[in-house]
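Undergrad: What follows is a predicted protein model with its sequence.
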Amino acid sequence: MGSFDYIVVGGGSAGCVLAARLSEDADKTVLLLEAGGEGRDFLIKMPAGTAKLMGNKAFDWCLPTESDPSIGGRTMQWSVGKALGGSSAINGQVYMRGERSDYDAWAQMGCEGWAFADILPYFLKAERFHGAPSQSHGSHGPLSVSPIRDPQPIGQHVIDAFTQIGIPLNEDYCDGSQSGVYRIFATQENGQRCSAARAYLEPARGRANLTVMTGAHADRIVIRNGVATGVQFRCNGQAMQAHAVSEVILSTGTLLSPAVLMRSGIGPAAHLTSLGIEVHADLPGVGENLREHNSVALAKLVNIPTLSAQLGPLGIARGLIQYLVAGKGIMTTPAVQVMAAFRTDPDLADPDIILSMLPVAVNFNDRGDAILEKRPSFSFGFHVARPKSRGQIRLRSSDPDDKPVIDHRLQGAHSDVAKLVKALKIVESACRAPALASVITGTLRPDPIPETDEQWEDYVRSAGGIGYHSVGTCRMGPDGDPMAVLDTQLRVRGVEGLRVIDASVMPEPVSANTNAPTIMIAERGADLIRRRL
């Protein structure tokens, strides 16, 4: 279908940033390929639509996992956004950066240029903050970040309870230290979701040098003589190929980017050969180092109104009217309203648990469907900040329509389980603090409350799940690291003209929801590409 200076594969959080930034150079042509739709649907724009989007195959890749022996052989379904905006079009809209030490650790591993001081300017460049002016927030970027509207009363009880057990209020958790309890900031504007597509792509769509194709399924990167020369893809059932003059940038995410690389002949040679795929670069790290925030939840009944009790037919109708008329009410509510970062051991340098408070009692079944408690209730979901458990991605076959094999030992590292057990007991102590004890009337999950560490561990393994924050499967690293897929400029080793820029490049997990860090990576990646010229 012609030649472009840059081809960006994947219109998710990173891809939208890259397409917008690279097309700022008017003399450079950019093609953005996205397998999903435009991402302008009503449910995507409405913040509360998250519950109906996750698990919906029109907007979600719905990727199944293999049976996981570390959680009793259970299988799960991984939600990955399938539309312009990617997972930022279906996620819970939490804006979170992580700890300063997360990024400093990357630099200490040999990823020069990725320390916190190096990457903070890119967080600021991306952000348009609607809270009080602060040196730790940007005010002129594309991504709208706002304090949440209409906070639920249970949030203040949670904040007070955590301060009562010694976890202090954190006034700004985006300054490099998340320690404490706080109300979240959300990627919203005027009561609507601000996805990466809305923030970055929509203002750029009128540029003559930017071509956006939706419904475009990437089959493989075309490689000739060690150089990425284009992309083979299908659109409306028709096989197509586009040529890249300068670079191909792969941004299909942690679970799909390694699959595209492997179908293109980049990955573990023995695995590719077994599937009849010609090997262009033997990179054993492709698909390895799958990391995820393994999570567990508890839920309580309360004697004050919460969002749970407002989700009947009348409450939803009232909320829709408020949303449509004034951009307010429960339909503007992100899934999470209050978060906390705390230590299971006071001697730790940084928090090792990240907690989220939802003003509903919610669970997800194996299909990813949200199941809500109708009585007044709330829930805590929390995960290990820097999990040690690992998994891998492999191809099921060379057929692009076959979903990849996601084989993750979610709780394979006992240290992760031990931290979650300690965290559960700390959170139960917060529930006994006066601010929460005065409103809690019963327990929903776990029921009954475990009494021993062994019982808590059984609960973690039987009820634990994924946090939808996967990273690491195409990780960057210094020269000499045999498992590093990319160099620190995000270039694929052994193949010229090809980069991966998305959450898969992270060498270690960040102590945060991954959307804001992914956007930061894309901002810096765009700079790296443009500086090369």
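TA: Yep, it's here.
Undergrad: CA atoms for contacts and neighbours, from now on please.
TA: Noted.
Undergrad: okay, now P147: neighbour count?
TA: Applying other CA atoms under 10 Å, we find 19 residues neighbouring P147.
Undergrad: Correction: the previous question concerned L324.
TA: Applying other CA under 10 Å, we find 13 residues neighbouring L324.
Undergrad: In addition, the following structure is provided for comparison:
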Amino acid sequence: MADFDYIIVGGGSAGCVLANRLSTDPKNRVLLLEAGGKDDYVWIKVPVGYLYCIGNPRTDWCMSTEAEAGLNGRALKYPRGRVLGGCSSINGMIYMRGQAADYDGWRQSGNPGWGWDDVLPYFTRAEDHYDGASPVHGSGGEIRVEKQRLRWTILEAFRDACGQAGIPAIDDFNIGDNEGASFFQVTQRKGWRWSASDAFLKPVRSRANLKVVTGALVDKVIVEQGRAVGVAYSLGGTPQVALSGGEVLLAAGAIGSPAILERSGIGDAAHLSALGITPVLDAPQVGANLQDHLQLRCAWRVSGVSTLNQRAANIFGKALIGLEYVLKRSGPMAMAPSQLGVFTKSDARYATANLEYHVQPLSLEAFGGSLDPFPAFTASVCNLRPESRGTSRISTADPSIAPGIRPNYLSTDEDRRVAAQAIRQARGIVAQPALARFHPEEVRPGACFKTEDDLRRAAGDIGTTIFHPVGTAAMGTVVDERLRVNGIGTLRVVDASVMPTITSGNTNAPTMMIAEKGAEMVLADARG
């Protein structure tokens, strides 16, 4: 006898959506397994708390990449959420769908049903937009989307400088074409983080047909006669088995889901055999096609304008920041990591914006480090459509050991060319009259980097992940357009792994959309 109709592996952004939608019908018995813990840590709720969640083993798996040749031999920390809500509980809260052309490209590459017109209803269905319902936004849905509750003169000046550089100010990044400069909209409610767990899971936890288990480390999917019939996992070190009479849905993310597939014998057969895992299905694309956005953190020292570097430089300033948040739920403690966004083209060869800037009224040597002891701002810029492709593959059958993550950043000449041009373009914006009164002085990478070779080397020195891994169980190779694993029955992957190409922006909203659409597919297929 099967214990459940649906077993969902992973309680992150996608898993919370799936748990909500699949358990709506009380006849469906749903199990949600999350390897991390409960999302009851106070710093999850306070927006600035990402600083205390990323790199914290209570909330982050604290993974790292392998040493990257494109980053001049550096390895990067690679945060992944370790609580209910997954990365939506520790991320930058930016609500960004990407561009219509992203999804039209998915459809045109052989994935019917995934064009912009196809997916837009799934974005709006779950949305509760601050400006109400419209043809491109929803109202009354689970995910609250709000304006940020802050104001910085330096950011407004940067936006004006963009206008002077030919990048217009726009109101909304989420209408299909995001080219322009605007302030990011965020997944917050009244100054608090609003994660996928807050939105989708907590309101339905009391459903009798939904069981949520935290601390459940999934080893593998149990496959019998070519079908997924359950999962093997451990709970407090004790082996457990859960059986499914319907489907097993992997929603463990672009790093977790391919690792589970591999431990289940679904992956590159030669690689699995070398690890002592009996191959069930030779699927060499599992764990391949890894894509991520690499950001180049360019920074300028300024004068005559307030930045967070000064405001948080002493106890008195920090006290005022805390008081503002307590009284108004606004100010720096309500900040997403990035406030102003800019989408533009690196050059005229691109039909749509291929660069994204995250502009911040602060600067620091590296994420999680101390703020610089002088007023400054950062204009991080990333290539939205990297050609580089990497891998995430297990190196052992032990589920407690993180996979080997090799993004292969800056491994193509085009990616290196775009990186150099991005730094030049950032300098061009900063050189506009709107910022001149603040006397910007480049501190990263530094004005000494001038030639093409200099800038390519600088990109390798300052480049760091913006935490958007996708593509490791892609539609068209590992799964079909209904997210079913090719060659294995009753098994799907429903998370960022299935993106054939990365979206042009932050990836959390697209991941929730994928789960919304995926849940509908599961229910439709069950009805026949």
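TA: Happy to help now that I have it. Since this is a predicted model, take the numbers as computed values, not measurements.
Undergrad: any chance you could map the helices in the stretch 201-350 of the second structure?
TA: For the stretch 201-350 of the second structure, the helices defined by DSSP state H, counting those that start in this stretch cover 253-263, 269-274, 308-311, 315-328.
Undergrad: Burial-wise, tell me which of these comes out on top.
TA: helix 253-263 (a mean of 27; mean count of other CA atoms under 10 Å).
Undergrad: And that helix against the first structure, how far off on average?
TA: Taking mean CA distance after the TM-score superposition for the first structure, the mean distance separating helix 253-263 of the second structure from the aligned residues in the first structure is 0.7 Å.
Undergrad: Let me see the residues that make contact with that helix.
TA: 10, 12, 218-221, 250-251, 267-268, 272, 277, 286-287, 290, 392-394, 397, 399, 403, 405, 469-473, 493, 495-497 (CA atoms under 8 Å, 6 or more residues apart in numbering).
Undergrad: Just the ones of those residues in strands?
TA: Using DSSP state E, the members of the contacts of helix 253-263 of the second structure that fall in strands are V218, D219, K220, V221, L250, G267, S392, R393, I405, V493.
Undergrad: okay, now the equivalent of the second one over in the first structure: neighbour count?
TA: In the first structure, the residue paired with D219 of the second structure is D219, using TM-score structural alignment. Residues contacting D219 of the first structure under the criterion other CA under 10 Å number 22.
Undergrad: Tell me the spacing between D219 of the first structure and V336 of the first structure.
TA: Separation of D219 of the first structure from V336 of the first structure (CA to CA, to the nearest Å): 36 Å.
Undergrad: about what we covered before: would you format the helices of the stretch 201-350 of the second structure as a markdown table with distance to F374 of the second structure included?
TA: Shown next, in a markdown table, are those (distance: least, CA to CA, whole Å):
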| stretch | distance to F374 of the second structure |
| --- | --- |
| helix 253-263 | 38 |
| helix 269-274 | 51 |
| helix 308-311 | 6 |
| helix 315-328 | 15 |
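Undergrad: Out of those, the one nearest D347 of the second structure is which?
TA: Nearest to D347 of the second structure among the helices of the stretch 201-350 of the second structure is helix 253-263; the distance by CA to CA comes to 30.4 Å.
Undergrad: how about that closest one, which residues of the first structure does it hit?
TA: Counting by TM-score structural alignment, helix 253-263 of the second structure falls onto residues 253-263 of the first structure.
Undergrad: same question, stretch 201-210 of the second structure
TA: Under the criterion TM-score structural alignment, stretch 201-210 of the second structure matches residues 201-210.
Undergrad: the strands in the stretch 351-500 of the second structure, which residues?
TA: For the stretch 351-500 of the second structure, the strands defined by DSSP state E, counting those that start in this stretch cover 355-360, 376-383, 391-393, 404-406, 441-444, 463-465, 491-493.
Undergrad: circling back: quick check: which of the helices of the stretch 201-350 of the second structure is nearest to D413 of the second structure?
TA: With CA to CA as the criterion, D413 of the second structure lies closest to helix 253-263 of the helices of the stretch 201-350 of the second structure, at 25.3 Å.
Undergrad: re earlier: mind putting the strands of the stretch 351-500 of the second structure in TSV, distance to A242 of the second structure and mean neighbour count included?
TA: Shown next, in TSV, are those (distance: least, CA to CA, whole Å; neighbours: other CA atoms under 10 Å):
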stretch	distance to A242 of the second structure	mean neighbour count
strand 355-360	43	25
strand 376-383	42	27
strand 391-393	25	23
strand 404-406	28	21
strand 441-444	52	18
strand 463-465	36	23
strand 491-493	14	27
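Undergrad: Go through the ones you listed and name the closest to S244 of the second structure.
TA: Here strand 491-493 is closest among the strands of the stretch 351-500 of the second structure (CA to CA), at 10.4 Å.
Undergrad: Only the buried residues of the helix or strand that that closest one is followed by, if you could.
TA: Reading on from strand 491-493 of the second structure to the C-terminus, the next helix or strand found by DSSP states H and E is helix 508-527. Across helix 508-527 of the second structure, burial judged by 16 or more other CA atoms under 10 Å covers 508-520, 522.
Undergrad: Can you tell me which of these comes closest to A353 of the second structure?
TA: Scanning those for proximity to A353 of the second structure, where the rule is CA to CA, the winner is P510, at 17.7 Å.
Undergrad: excluding its backbone neighbours, what's nearest the closest one?
TA: Distances taken as CA to CA, 6 or more residues apart in numbering put R97 closest to P510 of the second structure, at 5.7 Å, once the chain neighbours are dropped.
Undergrad: Assign that neighbour to helix, strand or coil.
TA: Put simply, R97 of the second structure is coil when judged by DSSP: H, G, I helix; E, B strand; the rest coil.
Undergrad: Columns distance to G86 of the second structure on top of the strands of the stretch 351-500 of the second structure, output as CSV?
TA: Converted to CSV, those look like this (distance: least, CA to CA, whole Å):
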stretch, distance to G86 of the second structure
strand 355-360, 22
strand 376-383, 23
strand 391-393, 18
strand 404-406, 18
strand 441-444, 32
strand 463-465, 18
strand 491-493, 16
